[in-house]
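> pasting the sequence and the predicted model now:
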Amino acid sequence: MPRQRGLSLVEALIALVILAFGLMGVAAMQVKALQSASAGYTQSLANVAAVDAQERLWAALAAHQRCNSIPLATIESAWLSHWFTDPLAVLSHTQGQESRIDRQGCQFDVVVRLRTEPNEPHDSFNYVFQLPNQP
């Protein structure tokens, strides 16, 4: 009986199956990396939105001189529209309409609630800061 040289068809198919599983693992890692990068980007935008709310309140304090006289409802409505509710808003895809700005005296709590998928839980970010109460 002569000796065989090279690979048999069965060996080649087994090698292809192993290679296919390896490539599926690499593809799964790539998808997870893209999801994580997207989540990080969205969280960074949430941080920028919270800082924007704080800056809006500082500007209102300069105009009204007392933190109790700041028209919070007006500022909150404009902020929500700019970041979440307007169709062209940067975070409109995150269903962040439940975000809000709360006030207790001169302490403000900016709550940014994000949800990218309807069946996922919210990611909630709280940013607390205090404005000076000028006499």
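Ah, there it is.

> rest of the way, CA atoms for contacts and neighbours
Noted.

> look up the closest residue to G96, ignoring the ones flanking it.
Setting aside the residues directly before and after it, G96 is nearest to L114 in space (CA to CA, 6 or more residues apart in numbering), at 4.9 Å.

> quick check: that neighbour vs Q97, distance?
8 Å (CA to CA, to the nearest Å).

> who's more crowded, these two?
L114 (25 against 17; other CA atoms under 10 Å).

> quick one: residues contacting that one.
Under the criterion of CA atoms under 8 Å, 6 or more residues apart in numbering, the contact list for L114 reads T94, Q95, G96, S99, H122, D123, S124.

> all strands for the chain, in order.
100-104, 107-114, 123-130 (DSSP state E).

> could you dump the ones you listed to TSV with distance to F21?
Output for the strands of the chain, formatted as TSV (distance: least, CA to CA, whole Å):
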stretch	distance to F21
strand 100-104	47
strand 107-114	35
strand 123-130	34
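
> okay, one more to line up with it:
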Amino acid sequence: MNKQTGATLIEVLITIVILAVGLLGLSATQVMTLKNSNNAHQRYLAALAAHEMVERMRANPDGVETGAYDNKEVTGAETAVACTSTCDRSQIASLDLYDWGRVISSNLPAGKGKVVRNGTQFTLTVNWKEQHTGEKAGSNAGGAQDSSFEMVVDL
């Protein structure tokens, strides 16, 4: 009868390699889940910011009518308008745009917002950078990609 020596050691090493590959796959899945969750949260914040701006515009119909919101772009670098005692409709619109820019820039990476008017139809667009989760996500070619949320309303 021949004795086999070392067979158990090889079996254990193969098991460890298989387990390591499985755990590596599990951790990659977890990383992708976290990226996708973060991107979904950012999309939610962009939608919330656009909805908030639409409500601000609905609250200032005189500003909408006079074109105070037309073709404006915000980045968060705008300066606040100082109203002395009461604000007129254009000052309210400027404050709304200032607040909107601050919300977007503080909650979204490289966040920008834009309001475009076409007749009574307004298109609000929020742009930001999000983590790339598609092809080449784990390579140097991956990284941040441009994302946007667009809302079209009639006011």
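Perfect, I can see it now. Here the structure is a predicted model, which means the values were calculated and not measured.

> how close are the two chains, by TM-score?
TM-score for the superposed pair, counting by TM-score structural alignment, normalised by the length of structure 1: 0.77. Supporting figures: 120 aligned residues with a CA RMSD of 2.3 Å.

> how about the residue nearest to G96 of structure 1, what's its partner in structure 2?
Matched by TM-score structural alignment, L114 of structure 1 corresponds to W128 in structure 2.

> relative to V153 of structure 2, how far out is its match?
Separation of W128 of structure 2 from V153 of structure 2 (CA to CA) stands at 21 Å.

> kindly report the same for Y98 of structure 2.
20 Å.

> the more surrounded of those two?
Set Y98 of structure 2 next to V153 and count neighbours by other CA under 10 Å: Y98 wins out with 19 against 12.

> that one maps to what in structure 1?
In structure 1, the residue matched to Y98 of structure 2 (TM-score structural alignment) is S77.

> ranking the strands of structure 1 by burial, who's on top?
strand 107-114 (a mean of 20; mean count of other CA atoms under 10 Å).

> now do that one: distance to the chain's middle.
14 Å (CA atoms, centre = their mean, to the nearest Å).

> next one: stretch 70-86 of structure 1
Mean C-alpha position of stretch 70-86 of structure 1 versus that of the full chain (CA atoms, centre = their mean) differs by 18 Å.

> same question for stretch 57-69 of structure 2.
Here the centre of stretch 57-69 of structure 2 is set off from its chain's centre by 27 Å, with CA atoms, centre = their mean.

> with stretch 107-124 of structure 1 instead?
Per CA atoms, centre = their mean, the centroid offset for stretch 107-124 of structure 1 relative to its chain is 9 Å.

> mean per-residue distance, the longest helix along structure 2 to structure 1?
Taking DSSP state H as the assignment, the helix of structure 2 that covers the most residues is helix 7-59. Comparing helix 7-59 of structure 2 with its match in structure 1 after superposition yields a mean distance of 0.8 Å (mean CA distance after the TM-score superposition for structure 1).

> against K112 of structure 2, how distant is the match of L114 of structure 1?
W128 of structure 2 is 6 Å from K112 of structure 2, by CA to CA.

> one more: Q121 of structure 2?
For Q121 of structure 2, the distance to K112 of structure 2 (CA to CA) stands at 20 Å.
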